[in-house]
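K.L.:
give me a model of this one.
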Amino acid sequence: MDRPLISVLNGPNLNMLGLRQPQVYGRATLDDVEQLCAQAAERLDIAIDFRQTNGEGELISWVQECHGRAQGIIINPAGYSHTSIALLDALLAVDLPVIEVHISNIHRREAFRHHSYVSRGALGVICGLGVQGYALALQAMTDIILSEDTQ
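P.N.:
Predicted coordinates:
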């Protein structure tokens, strides 16, 4: 049996992790996050497709590609969380379980970061736990997928 595929999608500026505001986001790089996810995937016996883009349209296209291909989506939409109704619409259209991840606690930051359009399309949100939030999201998504398979 093939391992379930979970898409791990990352939005704008996450390619600057480790350099951009380390007091907020820490010193881990996006490569470190990808390694963390790969190790978690191995432990959980799942496959991941890890991607990052600065483009909203590309991120939306990647979400759409998940339909019929992936069993779940973990997304750190970054700044698009607070601005992109189009991204929310894409997540709702693919009808897959979604977990939203933020490295920082968006609720302890500027007021404009407190609202996320993407959250409306997510089963759950993990924020403020640093890059470890990705591993937690992979564990949660695996549990969700396995529970769906047994129903």
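
K.L.:
going forward, measure contacts and count neighbours with C-alpha atoms only.
P.N.:
Fine.

K.L.:
what about the strands in this structure?
P.N.:
Counting by DSSP state E, one finds strands in the chain at the ranges 5-10, 47-52, 72-76, 98-102, 124-127.

K.L.:
here's the other one to compare against:
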Amino acid sequence: MKTIYVLNGPNLNLLGMRDPATYGTQTLADIESNCQKVADRLGLELVFRQSNHEGELVDWIHEAGVEVAEANSVGVVLNAGAYTHTSVALADAISGAFVPTIEVHISNVHAREAFRGHSYLSPVAAGVIVGLGSYGYELGMQALAHLAEE
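P.N.:
This is a model prediction of the structure:
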């Protein structure tokens, strides 16, 4: 069974408590539970992780890249949080590991502060989903499964 990685960056462990008007009331555990249902439906094994540390996210992207190269994974759904707007290291990890990646944001980053409109990840991502709440994770997972079939 192939894996699908769903990786979450800084402060996403605070979902459900942090600014519910922007991020909703679902917790990260709620999102993980939903992602597990989607993975089951797609016939994929879910690897769901969160870290507030950039280097750990880089390591997990590298891990996913090895799994993709060995045909054991379809890729990564990545909500990098604020690292989206600051991390050349994550962008380099995605392109260097040749890992298909769907960038996901719960909120519509383009309707918020101007700095959130810039992403270092978008140019190396297979696709970007913004502003659809936690449903964006499901769409990202479906997109990766579809891309892996092509």
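
K.L.:
ok so, going back, can I get the strands of structure 1 in JSON lines with distance to Gln23 of structure 1?
P.N.:
Putting the strands of structure 1 into JSON lines (distance: least, Cα to Cα, whole Å) gives the following:
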{"stretch": "strand 5-10", "distance to Gln23 of structure 1": "20"}
{"stretch": "strand 47-52", "distance to Gln23 of structure 1": "22"}
{"stretch": "strand 72-76", "distance to Gln23 of structure 1": "19"}
{"stretch": "strand 98-102", "distance to Gln23 of structure 1": "15"}
{"stretch": "strand 124-127", "distance to Gln23 of structure 1": "15"}
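
K.L.:
turn these into TSV, columns for mean neighbour count.
P.N.:
Formatted as TSV, the strands of structure 1 follow (neighbours: other Cα atoms under 10 Å):
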stretch	mean neighbour count
strand 5-10	23
strand 47-52	18
strand 72-76	26
strand 98-102	26
strand 124-127	18
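
K.L.:
any idea which helix is longest in structure 1?
P.N.:
Taking DSSP state H as the assignment, the helix of structure 1 that covers the most residues is helix 132-149.

K.L.:
quick one: buried residues of it?
P.N.:
Residues Gln132, Gly133, Tyr134, Ala135, Leu136, Ala137, Leu138, Gln139, Met141, Thr142, Ile144, Ile145 are the ones in helix 132-149 of structure 1 that count as buried (16 or more other Cα atoms under 10 Å).

K.L.:
now tabulate these in TSV and tack on distance to Gln23 of structure 1.
P.N.:
Converted to TSV, the buried residues of helix 132-149 of structure 1 look like this (distance: Cα to Cα, whole Å):
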residue	distance to Gln23 of structure 1
Gln132	16
Gly133	17
Tyr134	19
Ala135	21
Leu136	22
Ala137	23
Leu138	25
Gln139	27
Met141	29
Thr142	31
Ile144	33
Ile145	35
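
K.L.:
need the counterpart of Val33 of structure 1 in structure 2.
P.N.:
In structure 2, the residue paired with Val33 of structure 1 according to TM-score structural alignment is Ile31.

K.L.:
same check, this time on Pro77 of structure 1
P.N.:
Checking TM-score structural alignment: Pro77 of structure 1 goes with Ala80.

K.L.:
ditto for Gly68 of structure 1
P.N.:
Match for Gly68 of structure 1 (TM-score structural alignment): Val66.

K.L.:
on that earlier part again, can you tell which of the strands of structure 1 is closest to Arg27 of structure 1?
P.N.:
With Cα to Cα as the criterion, Arg27 of structure 1 lies closest to strand 98-102 of the strands of structure 1, at 15.0 Å.

K.L.:
what stretch of structure 2 does the closest one fall on?
P.N.:
The aligned range for strand 98-102 of structure 1 is 101-105, by TM-score structural alignment.

K.L.:
mean shift between that stretch and structure 1?
P.N.:
With mean Cα distance after the TM-score superposition for structure 1, stretch 101-105 of structure 2 departs from structure 1 by a mean of 0.4 Å once superposed.

K.L.:
ok, the buried residues of helix 132-149 of structure 1 vs Ala41 of structure 1, which is closest?
P.N.:
Using Cα to Cα, the buried residues of helix 132-149 of structure 1 come closest to Ala41 of structure 1 at Leu138, 7.3 Å.

K.L.:
list the contacts of the equivalent of the closest one over in structure 2.
P.N.:
Aligned by TM-score structural alignment, Leu138 of structure 1 pairs with Met141 of structure 2. Contacts for Met141 of structure 2 (Cα atoms under 8 Å, 6 or more residues apart in numbering) come out as Ile4, Val38, Ala39, Val77.
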